[in-house]
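Q: Dropping the sequence and predicted coords here.
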Amino acid sequence: MQITYEQLQQIYNRKGYNFFDRGSYNLNIFGIRSDNPLVDEFNDFIGLAYRDVSRNKIVHLFNATTKPGLYWLKQKTGSVNGTAILIPGQYKSCWTLGFHKGYQALTQKAIGVFNIWRDNDMDGDLDTSGQVFSDVTGLNLHTTSFKNDVEKVGAYSAGCQVIQDDLDFNIFLAVVIKSSMIYGSVFSYTLFELNDF
């Protein structure tokens, strides 16, 4: 998938979302959820859109999942109410630069910043409707493994937004850290669906 900075900005504007464009490294962190019904695949994207120090418009897209893995959908639920599935939308000031399992990542800033569905039937399929919850904790943006190539989502996401490849994640994190030095360590996230494009 390819998308330009201008196209992305238009989609943000069309949906009434804030698009950050006031200076260099003013980040727009976003996800694009595919319409592919297969679970346990890295068939979504996580992206960054920003201007560099020369005001060039930059868009990065990384293979990712915005959905929980099969482990949490079939073997174990992340909560008594079910496994978290993030609802598409814009979530302002939802993440802060912190640590996930010992390495730097984006971590949930507070309870109540996200809206989710909960999948509780353990049939292995995504339940993307029903009651909306905001009780999720630990919904972070991180990667899979710094030691192994990972092909399946598995237990790596119980609702977290996960970049598949650690090298891609390192690129993502380097930009996030540069941004944090200018604007602070709190970040917003916007989750789109593929049909928004």
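A: On my side now, so go ahead. Numbering: from 1, shown residues only.

Q: drop to CA atoms for contacts and neighbour counts, all remaining ones
A: Will do.

Q: Nearest to the middle of the protein, which residue? Look it up for me.
A: With distances taken as Cα atoms, centre = their mean, the residue of the chain nearest its centroid is Gln161 (3.7 Å).

Q: Go ahead and confirm that residue touches Thr107.
A: No: Gln161 is beyond contact range of Thr107, at 10.4 Å (criterion: Cα atoms under 8 Å).

Q: how would you label Tyr17: helix, strand or coil?
A: The three-state assignment at Tyr17 reads coil, by DSSP: H, G, I helix; E, B strand; the rest coil.

Q: quick one, what contacts it?
A: For Tyr17, the contacting residues are Gln90, taking Cα atoms under 8 Å, 6 or more residues apart in numbering as the criterion.

Q: next helix or strand past the longest helix seen in the chain?
A: For the chain, the helix reaching the highest residue count under DSSP state H is reported as helix 166-183. Using DSSP states H and E, the helix or strand that follows helix 166-183 towards the C-terminus is strand 186-193.

Q: which of the residues in the longest helix of the chain are buried?
A: Of the residues in helix 166-183, those buried by neighbour count under the rule 16 or more other Cα atoms under 10 Å are Asp166, Asp168, Phe169, Asn170, Phe172, Leu173, Val175, Val176, Ile177, Lys178, Ser179, Ser180.

Q: so that helix versus strand 186-193, what angle?
A: Between helix 166-183 and strand 186-193, the angle comes out at 130 degrees (axes from the mean of the first three to the mean of the last three Cα atoms, to 10 degrees).

Q: Take this one as well and set it beside the first:
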Amino acid sequence: MLSKTRNILKSRGYRIFEKPYELNIVAYRSKHVRSNRFDDEIHVFYKNELDKWVYHVFPATTDPGQYWLDNPMHPQGTAFLKKGQYVNSYVIGLHRGIYEAIVQVEDVTVIRDYD
């Protein structure tokens, strides 16, 4: 899976981080947009101190929950992150000031669900 992911990133001109413990985080979306389901995957890979690649896959969702689709916070609809690479847009921080998570610190491009 590492070579497939790296080839996809290279074909799109995305940066691949190769210094020890610099994380490459890639979301693979399922073919269907379904709220309230962990049907996507987050792939995290990096080189360790021995210069060996380490690769992890986590179940995840990249889709907003049904509540936010039905009750958007923004008048133009609920935001979906547009495909792309967002270098230095996320860091480990506190989500809602409560628990550690990957949180957004720079602008990203979103697409709005208008209905």
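A: Yes, it's here. None of these values were measured; they are calculated from a predicted model.

Q: Which secondary structure elements does the longest helix of the first structure sit against?
A: Secondary structure elements in contact with helix 166-183 of the first structure, counted by 3 or more Cα pairs under 8 Å, 6 or more residues apart in numbering; DSSP states H and E, are strand 141-143.

Q: Identify the residue range in the second structure corresponding to the next helix or strand after the strand it packs on.
A: Remark: after strand 141-143 of the first structure, the chain's next helix or strand is strand 161-163, criterion DSSP H and E. Strand 161-163 of the first structure falls opposite no residue of the second structure when the two are matched by TM-score structural alignment.

Q: got it, and stretch 57-72 of the first structure?
A: The alignment of stretch 57-72 of the first structure onto the second structure (TM-score structural alignment) covers residues 53-68.

Q: and if you look at stretch 179-186 of the first structure?
A: Mapped onto the second structure using TM-score structural alignment, stretch 179-186 of the first structure spans no residues at all.

Q: what's the answer for stretch 84-98 of the first structure, then?
A: Per the alignment by TM-score structural alignment, stretch 84-98 of the first structure matches residues 79-93 in the second structure.

Q: Contacts for the matching stretch next, please.
A: If you take Cα under 8 Å, 6+ apart as the criterion, stretch 79-93 of the second structure is touched by 14, 62-64, 99-113.

Q: In helices, which of those residues fall?
A: Residues from the contacts of stretch 79-93 of the second structure lying in helices, with DSSP H as the criterion: none.

Q: Now, of those, which are buried?
A: When neighbours are counted using 16+ other Cα under 10 Å, the contacts of stretch 79-93 of the second structure contain these buried positions: Thr62, Asp63, Pro64.

Q: Throw the residues you listed into JSON lines and include distance to Phe45 of the second structure, thanks.
A: Formatted as JSON lines, those follow (distance: Cα to Cα, whole Å):
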{"residue": "Thr62", "distance to Phe45 of the second structure": "18"}
{"residue": "Asp63", "distance to Phe45 of the second structure": "22"}
{"residue": "Pro64", "distance to Phe45 of the second structure": "25"}
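
Q: Which of the residues you listed sits closest to Pro20 of the second structure?
A: When those are compared for distance to Pro20 of the second structure (Cα to Cα), Thr62 wins out at 26.9 Å.

Q: one step back: buried residues, the match of stretch 57-72 of the first structure. List them.
A: The neighbour-count criterion (16+ other Cα under 10 Å) identifies Ala60, Thr61, Thr62, Asp63, Pro64 as the buried residues of stretch 53-68 of the second structure.

Q: Wait, a strand at Phe45 of the second structure?
A: Yes: Phe45 of the second structure: assigned to a strand according to three-state DSSP.

Q: Tell me which residues touch it, please.
A: By Cα under 8 Å, 6+ apart, the residues touching Phe45 of the second structure are Leu2, Leu23, Asn24, Ile25, Trp53, Val54, Tyr55, His56.

Q: Mind checking which of these land in strands?
A: Taking DSSP state E as the definition of strands, the contacts of Phe45 of the second structure contribute Asn24, Ile25, Trp53, Val54, Tyr55, His56.

Q: angle of the longest strand along the first structure against helix 166-183?
A: Using DSSP E to assign secondary structure, the strand with the most residues in the first structure is strand 89-100. For strand 89-100 of the first structure against helix 166-183, the angle between stretch directions is 100 degrees (the same axes, to 10 degrees).
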